[in-house]
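Enquirer: fold the following, please.
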Amino acid sequence: MSSSPTPSERERKDKEDRQREKEEQAKLPYKWRQQISDLDIDIPVASNLKGKDFIVEITKSKLKVQVKGQEPIIDGPLSHEIKPSESTWTLETGPSGKELSLHLDKSNKQQWWASVTTNAPYFLDTSKIQPENSKLSDLDGETRGMVEKMMYDQRQKEVGKPTSDEQKKFDMLEKFKAQHPEMDFSNAKMS
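Expert: Down below sits the predicted model:
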């Protein structure tokens, strides 16, 4: 019979995992971070390079970044699909030198990525990600409508009132009753 780890054992393991993830991240030739809907990659590059010196290929399922004539910096299948038409790259000069910055728009905006590409050595434990609080205004129209409906239905249930779907069924039955007064609805049941 296996026992669950104690809180101190879990804390020690989490600390070790964070350290391992930090070490793995340091080995990569880039830094990356993600939000639930997108991810950003920063690649330090030589200060004499210009945009025309790079090959950047962003497709739905693959990413390639390379300085012409050199080995690719990133080249592999993405961990998950993205929207190439909504993804961009720029060459920026900052206080620490030049960086090639990529912004990838995730196709599935409800999924955390463990790594940028499937062939990357870095593995992030996505179960430990603490998402930032989001606002309804951050959501697209369809998702926002679903969330608002779920919130409304939850409030209705809490006060013992019908949900929006139950109310819609009731309204349809009432309309049908009004159109057919000759019918007996005394035994009609809502399900």
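Enquirer: for the rest of this, base every contact and every neighbour count on C-alpha atoms.
Expert: Noted.
Enquirer: quick test: name the residue nearest the centre of this protein.
Expert: residue 36 (2.8 Å; Cα atoms, centre = their mean).
Enquirer: does it lie in a helix or a strand, and which?
Expert: Counting by DSSP states H and E, residue 36 is held by no secondary-structure element, helix or strand.
Enquirer: what packs against the biggest helix by length in the chain?
Expert: When the chain is parsed with DSSP state H, its longest helix is helix 7-27. Applying 3 or more Cα pairs under 8 Å, 6 or more residues apart in numbering; DSSP states H and E, we find helix 7-27 packed against no helix or strand.
Enquirer: now show me the structure for the sequence below, then we'll compare the two:
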Amino acid sequence: MADKEVSPAEEAAARAQQQVEQDALPYKWTQTISDLDISITVPGNLKGRDLAVDIKKDSISAGIKGQPPILHGTLAHAVRPDDSTWTLATAGGASSSEKVVEIHLDKGNKMEWWAHVVTSAPKIDVTKIVPENSKLSELDGETRTMVEKMMFDQRQKEMGLPSSDEQKKMDILKKFQEQHPEMDFSKAKMQ
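Expert: Model (predicted):
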């Protein structure tokens, strides 16, 4: 069964509705594939000690002490609390009457987009996210190796050629065949 085609007007209406829902939240948020940043505007006379920010692996609570939290709930996905931080910064200029609580969440899974910060908030359509181009040189060694392998395998697949894992298996088989010419490999199948 084919997916229902969405007209440009329907898609624009869905995007507009999504933007209205996100604008209504008491915080703003952005994300990259590996982390998520939240901004909450608070009165300019507050100090860090006036705030209550609690970041756990699967939940968050942030707001002004003695008041109901501005952001509270179960996170959409796990984070690394020890690598997550928050700061209080002056919004706009130095004489601003507002400050911003800036919360940085380090995603537990660095290969997924979040549809929302907390599960009670409206979702965004993560299929419409266009990731910013990052430089391979900015990635840590293990991630860079994995991304390069994925890119190589994708190019190979597009050209109808074997992936790096398939090539490795073929090389091992070829070497074994050379060492054992007496064996018949004509009916051998690659798994």
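Enquirer: list the buried residues of the longest helix of structure 1.
Expert: 21, 25 (16 or more other Cα atoms under 10 Å).
Enquirer: show the contacting residues for the closest residue to residue 120 of structure 2 other than its chain neighbours.
Expert: The spatial neighbour of residue 120 of structure 2 that comes closest, neighbours along the chain excluded (Cα to Cα, 6 or more residues apart in numbering), is residue 73 at 7.0 Å. By Cα atoms under 8 Å, 6 or more residues apart in numbering, the residues touching residue 73 of structure 2 are 59-61, 118-120.
Enquirer: what's the match for residue 73 of structure 2 in structure 1?
Expert: Using TM-score structural alignment, the partner of residue 73 of structure 2 in structure 1 is residue 76.
Enquirer: name the SS class of its match, please.
Expert: At residue 76 of structure 1 the chain is in strand, as set by DSSP: H, G, I helix; E, B strand; the rest coil.
Enquirer: and it, how close does it get to residue 115 of structure 1?
Expert: Distance, residue 76 of structure 1 to residue 115 of structure 1, by Cα to Cα, to the nearest Å: 11 Å.
Enquirer: follow-up on the earlier one: now the longest helix of structure 1, how far from the centre of its chain.
Expert: Relative to its chain's centre, helix 7-27 of structure 1 lies at 23 Å (Cα atoms, centre = their mean, to the nearest Å).
Enquirer: I would like the residues contacting that helix, please.
Expert: Helix 7-27 of structure 1 is contacted from outside by 31, 121-124, using Cα under 8 Å, 6+ apart.
Enquirer: now with 7 Å, please.
Expert: 122-124 (Cα atoms under 7 Å, 6 or more residues apart in numbering).
Enquirer: how about CSV for those, with distance to residue 83 of structure 1, neighbour count and secondary structure added?
Expert: CSV is the format used below for the contacts of helix 7-27 of structure 1 (distance: Cα to Cα, whole Å; neighbours: other Cα atoms under 10 Å; DSSP: H, G, I helix; E, B strand; the rest coil):
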residue, distance to residue 83 of structure 1, neighbour count, secondary structure
122, 23, 20, coil
123, 23, 15, coil
124, 22, 20, coil
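Enquirer: okay, those residues in TSV with distance to residue 70 of structure 1 next?
Expert: Shown next, in TSV, are the contacts of helix 7-27 of structure 1 (distance: Cα to Cα, whole Å):
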residue	distance to residue 70 of structure 1
122	22
123	26
124	28
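Enquirer: tell me the one of those nearest residue 136 of structure 1?
Expert: Nearest to residue 136 of structure 1 among these: residue 124, at 27.5 Å, using Cα to Cα.
Enquirer: so what's the closest one up against?
Expert: With Cα under 7 Å, 6+ apart, residue 124 of structure 1 has these contacts: 21, 114-115.
Enquirer: do that again at 8 Å, thanks
Expert: With Cα under 8 Å, 6+ apart, residue 124 of structure 1 has these contacts: 21, 113-115.
Enquirer: cheers, nothing more for now.
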